[in-house]
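J.: Quick one: sequence plus predicted model below, questions after.
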Amino acid sequence: MKKDLWLWGFTDSAETWNGRFAMIGFIAVISIEVITGQGLLYLIGAMS
């Protein structure tokens, strides 16, 4: 199989990218909480 061929579904490549984006999102949420001193749910108004 060609290495640059993109396949849809639950492939190793898709799971790798999913994990990378999840880590970026987690770091972003933690950074927002550290910078503002408030949780993300409080900032978006879900916890008022």
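T.: Received the coordinates, thanks.

J.: Please make it C-alpha for all contacts and neighbour counts, starting now.
T.: Noted.

J.: Tell me which stretches of the protein form strands.
T.: Here the chain has no strands by DSSP state E.

J.: And the helices in it?
T.: For the chain, the helices defined by DSSP state H occupy 12-36, 40-43.

J.: before we go on, here's another structure to hold up against the first:
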Amino acid sequence: MADSQSQPTESPKLEDPKFGFNDYAERLNGRAAMVGFVLTLVIEYLTGQGLLSWLGLH
């Protein structure tokens, strides 16, 4: 007796979530960290002070 309900042969392609721990979030976090690091270097170069001195913590 043949099965009247057949299973799909392909899974639907769902979009990756844009929040939580996934590749998109990790890539975005890495890029933000690189921009922050470069901006910190620029601030230190332009002011002649280290980050802690610039923030008033040293």
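T.: Okay, I see it. The structure displayed is predicted, hence computed values, not measured ones.

J.: Let me have the helices of structure 1 in JSON lines, adding mean neighbour count and distance to K2 of structure 1 as columns.
T.: Conversion of the helices of structure 1 to JSON lines gives the following (neighbours: other C-alpha atoms under 10 Å; distance: least, C-alpha to C-alpha, whole Å):
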{"stretch": "helix 12-36", "mean neighbour count": "12", "distance to K2 of structure 1": "13"}
{"stretch": "helix 40-43", "mean neighbour count": "13", "distance to K2 of structure 1": "42"}
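
J.: which stretch among those comes nearest M1 of structure 1?
T.: helix 12-36 (13.2 Å; C-alpha to C-alpha).
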